[in-house]
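[1] I'd like to go over a predicted model; first the sequence, then the structure.
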Amino acid sequence: RSFSFDVQLAKASLNFFKFTLIVIWEDPQMKTTTKVLIFLLISLSVSIGFSGTFFDDFSDSAKSKEIWEVVHRDWKIKDGYYWAPGQDGLKTVPLTLLPIKAEDGMVIEAQCGDVGDGNWQNFAVVYSYEDEDEVYTAGAGVGNKQWRFFQLTPKTAAKGGLWGADIVPGLATKSPLEAKEWYNIRIEIKGTEIFLFGDSKPEGKNLNEKHVFKKKTAPRGRLGLAAAGASPMFNHIKITGRNVEDLFLVSPLDKLG
């Protein structure tokens, strides 16, 4: 189902609720207390049934730069994608964050890759930035052809230490991953469980390769993009959740239609 269909469905449903409220309010035979109760029930159902969405395809570099907070390394927007140059073997952790925090039921979708000029080849989406040296991510090792859950330590890496570690063993991809190719992934947060779905075919849409990590506590930190000593690139990112705000208006139809 396309993103545009979701938007049209949400608008139609909201218009229906507005019409219902007007009809109820203008009914002279209905008590005021009854009207108030109905309004509260409708409002509750709307708040439960609809989620907010943030989408960035990096087509407007000025707008994207206002939203993203670069924490480590140099990040650039080039030809409609967001990337951190590897600078010929640089081992530090590239990290950039959004003003959006993890929540239960959240879904994160992204198209990712690796340029290939870093010390290693991988990409990662941050699903919980909990401390400057405790960053939980999910993504793929392009070089070792695995779906991976990283716990990054960017502050330590910036001082010459380790980049972090895999928090569960990697899961082999069905097809080999290559640098300079785009791969679609989806991350779902369900309580303390984080599900990673991917397609190891370039730009593949059949995300049936599944990896799971059970965290001790529910994710609570900010979301973002990262990698481990690599040169990651991101073509777009879409985040859906109850408390997610559309930080700016962009048209996702060109890339998510």
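    Received, thanks.
[2] switch to C-alpha atoms for all contacts and neighbour counts from now on
    OK.
[3] quick one, helices of this protein?
    With helices called from DSSP state H, the chain shows them at 3-25, 32-49, 61-67, 154-158, 253-256.
[4] and those helices: which comes nearest Q146?
    The closest of the helices of the chain to Q146 is helix 154-158. By CA to CA, the value is 21.3 Å.
[5] quick one: buried residues of the closest one?
    For helix 154-158, the buried set under the neighbour-count rule, 16 or more other CA atoms under 10 Å, comprises 154-158.
[6] which neighbouring elements make contact with that helix?
    Under the contact criterion of 3 or more CA pairs under 8 Å, 6 or more residues apart in numbering; DSSP states H and E, helix 154-158 touches no helix or strand at all.
[7] next, the one to line up against it:
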Amino acid sequence: MNDFYKVLFNKQPDEMIRGDYYFHADMDGDCFDENNVRNWMEDGAFRRAWKKGQNAENEMAPLYAKACEVFAERPSPFLEIACGPGMGLAPLLLTQYPKTLCLATDACSLLIKSWRQYIDGNLSQYDISLASFSVFDMPLRENSLSTVTSYIGVSSTRAGEQGQTKALREIYRVLKSGGYFIAIENEWTNLDAIKRVFELWGRPIWDGLQNLSPWKDKFMKCGFIVENDEKSCYHKLSKTDNELGEQADKFGIAIGQTYTLYILRKP
């Protein structure tokens, strides 16, 4: 853990492994297992994820370019929340600004342990601190960071919209006044089509897909000023994405998500 981040924590970790902080919050994260670890480490998933995150030539290019433009105006040590197996926006920002400090976090301790192993062996040129904690209850002091980043980190939180709001309030709390939350989040574009897929599938619609308010409304409700939300792209769900995509393909129903870059400032 870099000394810059050490002083920002408001309590001691439950465990420290290889310098990284663990707060035993696995219940709030994805449930990965050793099969996932083999995929990340032996089958090259981490390597591919990092390379994809660096690549501004993919469908996210306009969003990535704007995110880098905003970060360039005020480069500072940043917190990547709910980094997942893709490491969020860290590959993009660290490729552009390799000397910048990064604290990447996720609730899943197994994921963080795996990332540490991969980073030490393959990404040692970057100063990446790691911690395992929940975005619902971040063990960080109020007004402690100038920049927080997310790539569907809030979109992927558990407990639906209630969980998203809880996460946003925590992000707002740890940001300094004038600090920025740079986030690419997604939302479903055709709920009627999605409901039809679940009807044909014979399953109840997932809780996280129901009665969701627009992201802009959620951000403003939590106190953020939305400075920019103009960059977005559409991703059609395919059968290789997940189980829902597989069912949509089976029934010939097109469903997808819009990914939008939000530039949010704490007053």
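    In hand now; what should we look at? This one's a predicted model, so the numbers in the text were calculated from it and none came from an experiment.
[8] give me the TM-score for these two chains.
    For this chain pair, the superposition-based TM-score is 0.28 by TM-score structural alignment, normalised by the length of the first structure; 127 aligned residues with a CA RMSD of 6.2 Å.
[9] and the helices of the first structure as a markdown table, adding distance to D114 of the first structure?
    Output for these, formatted as a markdown table (distance: least, CA to CA, whole Å):
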| stretch | distance to D114 of the first structure |
| --- | --- |
| helix 3-25 | 26 |
| helix 32-49 | 37 |
| helix 61-67 | 20 |
| helix 154-158 | 18 |
| helix 253-256 | 19 |
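[10] what's the most buried one of the ones you listed?
    Ranked by mean neighbour count, those are led by helix 154-158 with a mean of 20 (mean count of other CA atoms under 10 Å).
[11] ok, back up a step: so which of the helices of the first structure is nearest K190 of the first structure?
    Closest among the helices of the first structure, once you apply CA to CA, is helix 32-49, at 16.0 Å.
[12] thinking again about what came up before, quick one, which of the helices of the first structure gets closest to G164 of the first structure.
    Closest among the helices of the first structure, using CA to CA: helix 154-158, at 7.7 Å.
[13] what separation is there between Q164 of the second structure and K221 of the second structure?
    Per CA to CA, to the nearest Å, Q164 of the second structure is found 12 Å from K221 of the second structure.
[14] do you know how far the residue lying closest to I225 of the second structure once chain neighbours are set aside is from A104 of the second structure?
    Among residues not flanking I225 of the second structure along the chain, R265 sits closest, at 5.1 Å (CA to CA, 6 or more residues apart in numbering). Going from R265 of the second structure to A104 of the second structure by CA to CA gives 20 Å.
[15] hang on, the earlier thing: okay but the residue nearest to I225 of the second structure is in contact with Y180, surely?
    Yes - using CA atoms under 8 Å, R265 of the second structure is in contact with Y180, at 4.6 Å.
[16] more neighbours: which of these two?
    Y180 (28 against 23; other CA atoms under 10 Å).
[17] can you list residues touching both of R265 and Y180 of the second structure?
    Jointly contacting R265 of the second structure and Y180 under the rule CA atoms under 8 Å, 6 or more residues apart in numbering is no residue at all.
[18] using TSV, lay out the buried residues of helix 154-158 of the first structure together with distance to T240 of the first structure.
    Output for the buried residues of helix 154-158 of the first structure, formatted as TSV (distance: CA to CA, whole Å):
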residue	distance to T240 of the first structure
P154	26
K155	29
T156	31
A157	31
A158	32
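[19] ok, these vs I67 of the first structure, which is closest?
    P154 (20.6 Å).
[20] so the closest one sits against H72, correct?
    Yes - here P154 of the first structure reaches H72: they are 7.3 Å apart, a contact under CA under 8 Å.
[21] give the buried residues for stretch 186-195 of the first structure.
    186-190, 193-195.
[22] biggest separation within these, which pair?
    R186 and E193 (13.8 Å).
[23] check the burial of K210 of the first structure by counting its neighbours.
    K210 of the first structure, neighbours per other CA under 10 Å, totals 16.
[24] so how far is I22 of the first structure from the residue lying closest to it once chain neighbours are set aside?
    Leaving out its chain neighbours, the residue that sits closest to K210 of the first structure by CA to CA, 6+ apart is F197, at 4.6 Å. Plainly put, F197 of the first structure is 43 Å away from I22 of the first structure if you go by CA to CA.
[25] leaving out the residues flanking it, which one is nearest to I100 of the first structure?
    I100 of the first structure sits nearest to R222 (CA to CA, 6+ apart), 5.5 Å away.
[26] right, and A104 of the second structure touches I119 too?
    No - in terms of CA under 8 Å, A104 of the second structure does not count as a neighbour of I119; the distance is 11.4 Å.
[27] looking at the two, which is more packed in?
    A104 (24 against 17).
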